[in-house]
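Participant: quick one, what's the 3D model for this:
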Amino acid sequence: MQEQLGGLRVLLTNQRRAAELGAALARRGAAIVDAPVLSIVPHADDDELTDRTRDLIADPPDVLVVTTGVGLRGWVEAADAAGLATDLLAALADTQIVARGPKAKGAILQAGLSAAWTAESETAAEVGEYLLAQGVEGRHVAVQHHGSGDDGLDALFADAGARVTPVVVYRVGPSPDPAAVARGIDLVADKQVDAVVFTSAPMAAEFLDRARSHGRFEEVVAACHPQGDVLAAAVGPVTAGPLQAVGIEPIVPDRYRLGALVRELVKALAPRAAARVHTPAGTLMVRTRAAHLEGRPLPLTPAGLAVLRLLAQAQGAVVTRAAILAELPGDSTNPHTAEMAVARLREAPGLRPLVQTVVKRGYRLDVLPDDVPPENVRTANMLPDEVRNDPMLDPSRPRAEQGAHP
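Facilitator: Below is the predicted model:
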C-alpha cells in the first residue's frame, strides 16, 4: 500500500477530519502538508447553536432536513452538553425528518428518531425537489447545516412560503495558521506538491482568495490546470464549484465521502508515483522526488532523478541523448551535457552496472525480463562492461541481429 503514493506530496486545506484524511493518504505513502484555510468553531462551545436549540424546543419545526450524519450527532452532543438533549429529541418526535443520504438517515435512527424520507442521490437538490413537491408554504422548516453554506435550501424553502430556521452545527472562522496557508499556496504555485485537496466549498473559495491576496492566483490556477502538474481534488460537486468557476476541473468521487475521495486520489496519482522496474541489483522505484534501489534511498540530484525516471519508464529500451537533454534543466543542445548527467547518475550506489551505454544510440537500464527467473538473468548479466554495453546486446534489436557472446 505504501508504494501507491510513495514520494508524492499532497496538500490538505481542511481542518476538520484532516487527521483522518491525512492518515489514509499517508498509509499509501504520500507525504502530507497541512494548510487549513479555515478554522472550525466546535459545536460544544458555540453559544449560537445552543440558543437556536432552545428556540426549536420552544417552537418545534414541522420539517427537519438533516444534511449530514456527523452534523446531527454533533448537534445532539452539543444539546447534551447544555442539558437540552432530552428536550430536543422530544420536540422532534413528531417532526417530519428528511435525510440527505444514508449516513444522515443512520444518525437519525441512532438518535432514536425516524426518517420519513431519504435522498438516495445525497444531494441538496433532490431534498429540495422532494419537499417542494409536497409543498412547504406556511410550514416551519428547520435545516441542519454542516458548517458553512446551505446549498441554497434556506432560500429555496423561504421563496416557497416556508418559515425557515437554519441550524449551523459548526461554524467556520479564520485560518489557525495563516503562514501555513501562504506556504501551501507557494507550494501549489511552484508545483512542489502533486495534489491539493478540498473538502468544502468555503475552503476552496478561501484558498483562491488567499492566493489572490498573496499575488500568486494565476500561478495556482495554471498549476492546477488539467494539463498542469498539480492535481486538484474536491469531495463533491458543491465543493468543486469555486474551483470550476476559475477554470480548475478537480477530480470528484461518485460518492461524496472521504473514503471515495482517497480512492479517486490513489487512482489518479498512482501513475505519477513511481516507475518500477526489476533489475539484477533488485527492484528500482523511481518516484517524483526520490528513488530507491531494493528499498535503499539513492542520493540523486533533481537532474539525476529526471534521467533515471526516463530510463526506468523506458523499461530497458534505449533512451537517446536527445531525450535525456530534453529532461534536463536549461536549454542545452550539447550531447556532452547528457553524457555528464549520466556519469553523475552512475555515481549513485548500485547504479553503475545498471546504467548501460548503447554505442551511438544512447543509454538503457539493465532490466530483467518478466518471464525469466531472476536467478538465471543475474547470472547472464555477470559480464564485463565492454560486453554488457555492446549495442548488439540491445534487447530492443531483433533477436537475429543480436551477437553471440560467450
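Participant: please count neighbours and contacts with C-alpha atoms only from this point.
Facilitator: Will do.
Participant: what about the strands in the stretch 1-150 of the chain?
Facilitator: 9-12, 31-34, 38-41, 63-66, 96-99, 117-118, 140-145 (DSSP state E, counting those that start in this stretch).
Participant: who touches the third one?
Facilitator: Contacting residues not belonging to strand 38-41 are listed as Asn14, Gln15, Arg16, Tyr170, Arg171, Val172, Gly173, Pro174, Ser175, Pro176, Met203, Glu206 [C-alpha atoms under 8 Å, 6 or more residues apart in numbering].
Participant: structure for this one too, so we can compare:
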Amino acid sequence: MENLMLQASESLKGKVVAVPESRQLLLLSKMLSKRGADVMAVPMVSIHDAPDPLPVLNWLKGFVRNPPDILILLTGEGLRRLIKLAEQNGLKNDFVMALSRVDKLCRGPKPNQALREIGLEREIDAMAPTTAGVIASLDKLELSGKNIAVQLYGEEPNVKLIAYLKQAGGQVSVVAPYVYANKLDDEKVIDLIWAMHNGKVDVIAFSSQPQVNRLFKVAKQYQLEGELSIGLNKCHVAAMGPVVRDVLNNKGVTVEIMPARTFFMKPLVTAIAKFLNKQV
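Facilitator: I've put the predicted structure just below:
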C-alpha cells in the first residue's frame, strides 16, 4: 500500500499544472500536489450571490407554495445557493420538502452531488452533461402543460433550452441564484499567459467556461492573443467535461485531456496523470 501511495504521489512529479479555478481552488490544487505536481494557481473568476436577492427569494417562495412538475438543475453551485438563501429566510425545510416531491433532472454530476448533500436524488439523468444532453432526456417525456423550473448556469439565459421547453408546451420559470464576476488581478493572468508562452507550463486544467472566457478576455485586452495562442499550443490542455471542451474547441484550442465518463475533479487529476505518464 505504501508503494502504491508513493507511485501516486510521484506520478506528476516535476510537472507544472496551471489551475484557473476559483470555486474549489484549494481542493483541486491539493489533489494535484499530492501527486507531486507543482501547481500554478491563478483564480480567474469569483462567484457571488445574485446582487438582487428578491427575485430569487420570490422564486423560492413560489416553489414552496406550488412546486413545479420538473426542476432542471444545471449546476450544483446554483442549488447550494438556493438552499443557503432558503435557510437565511427560514424556508430551508419547506424548500427541501418541496424538492422531494418534484422530478429533478441534473445536467451532470455536480448538481446531483448537491442533491445528495440534502438527502435527495435525481429522478432523471441527462443523456450527457450538456444542454443537448438535457434536451435529449426531456424528449422522452410529455412536457405539454407541465410546470418546469430551470436553475440557470450563472446569468446565462440558455436560450436553446428555454425555447425547446416552451415549444414543447411547458410553462417555464427560471432562477439565477448566482453571478460570475472577474477577479481584479489581471497581472496574475498575464503572468500565466507568459508562463505558457515560455514553455514553463506542462498542463492547464479548465473546469468551467467562465475561466476560458476570462483568459481570452484578458489576452485581448492586453493585446496578448498571439502569445496566448502560442502558449496553449506549447502546453497540454485539460478540460473537466464536454461543456468546457466545446468552449475551448470553439476558440480553436485542442483539448488533449478529459475524463472518460465522470466529470469531477478526481477523475480530471487522474486523467492528467495518465496522459503525462504516457508522454514519458
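Participant: please state their TM-score.
Facilitator: Here the TM-score for the pair of chains, by TM-score structural alignment, normalised by the length of the second structure, is 0.82; 270 aligned residues with a C-alpha RMSD of 2.9 Å.
Participant: on that earlier part again, filter the contacts of strand 38-41 of the first structure to the buried ones?
Facilitator: Neighbour counting with 16 or more other C-alpha atoms under 10 Å marks Asn14, Gln15, Tyr170, Arg171, Val172, Ser175, Met203, Glu206 as buried within the contacts of strand 38-41 of the first structure.
Participant: map the fourth one across to the second structure for me.
Facilitator: Correspondence of Arg171 of the first structure to the second structure, assessed by TM-score structural alignment: Val179.
Participant: out of the buried ones among the contacts of strand 38-41 of the first structure, the closest to Ala125 of the first structure would be?
Facilitator: Using C-alpha to C-alpha, Met203 comes nearest to Ala125 of the first structure of those, at 21.1 Å.
Participant: residues in contact with that closest one?
Facilitator: Met203 of the first structure sits in contact with Thr13, Asn14, Val37, Leu38, where contact means C-alpha under 8 Å, 6+ apart.
Participant: please pull up the equivalent of Ala79 of the first structure in the second structure.
Facilitator: Using TM-score structural alignment, Ala79 of the first structure sits opposite Ala86 in the second structure.
Participant: gap between that match and Arg80 of the second structure?
Facilitator: Look at Ala86 of the second structure and Arg80 of the second structure: by C-alpha to C-alpha, to the nearest Å, they are 10 Å apart.
Participant: kindly report the same for Gly36 of the second structure.
Facilitator: 32 Å.
Participant: repeat for Ala8 of the second structure
Facilitator: Ala8 of the second structure is 32 Å from Arg80 of the second structure, by C-alpha to C-alpha.
Participant: from the chain's centre, how far out does stretch 202-210 of the second structure sit?
Facilitator: 11 Å (C-alpha atoms, centre = their mean, to the nearest Å).
Participant: and the helices in the stretch 201-350 of the first structure?
Facilitator: 201-213, 217-223, 237-244, 258-273, 302-313, 321-327, 335-345 (DSSP state H, counting those that start in this stretch).
Participant: burial measure for Thr357 of the first structure, as a count.
Facilitator: A count of neighbours around Thr357 of the first structure, defined by other C-alpha atoms under 10 Å, yields 22.
Participant: what lines up with it in the second structure?
Facilitator: Checking with TM-score structural alignment, Thr357 of the first structure has no match.
Participant: part of a strand, is Thr357 of the first structure?
Facilitator: Yes: applying DSSP: H, G, I helix; E, B strand; the rest coil, one finds Thr357 of the first structure inside a strand.
Participant: which one of the contacts of strand 38-41 of the first structure sits closest to Ala234 of the first structure?
Facilitator: Met203 (10.3 Å).
Participant: closest to Asp94 of the first structure among the contacts of strand 38-41 of the first structure?
Facilitator: So of these, ranked by how close each gets to Asp94 of the first structure (C-alpha to C-alpha), first place is Tyr170, at 25.2 Å.
Participant: what's the farthest-apart pair in the contacts of strand 38-41 of the first structure?
Facilitator: Tyr170 and Glu206 (17.3 Å).
Participant: rewinding a little: could you dump the strands of the stretch 1-150 of the first structure into a markdown table and include mean neighbour count and distance to Ala124 of the first structure?
Facilitator: A markdown table is the format used below for these (neighbours: other C-alpha atoms under 10 Å; distance: least, C-alpha to C-alpha, whole Å):
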| stretch | mean neighbour count | distance to Ala124 of the first structure |
| --- | --- | --- |
| strand 9-12 | 25 | 25 |
| strand 31-34 | 19 | 29 |
| strand 38-41 | 18 | 22 |
| strand 63-66 | 25 | 10 |
| strand 96-99 | 23 | 10 |
| strand 117-118 | 18 | 11 |
| strand 140-145 | 22 | 11 |
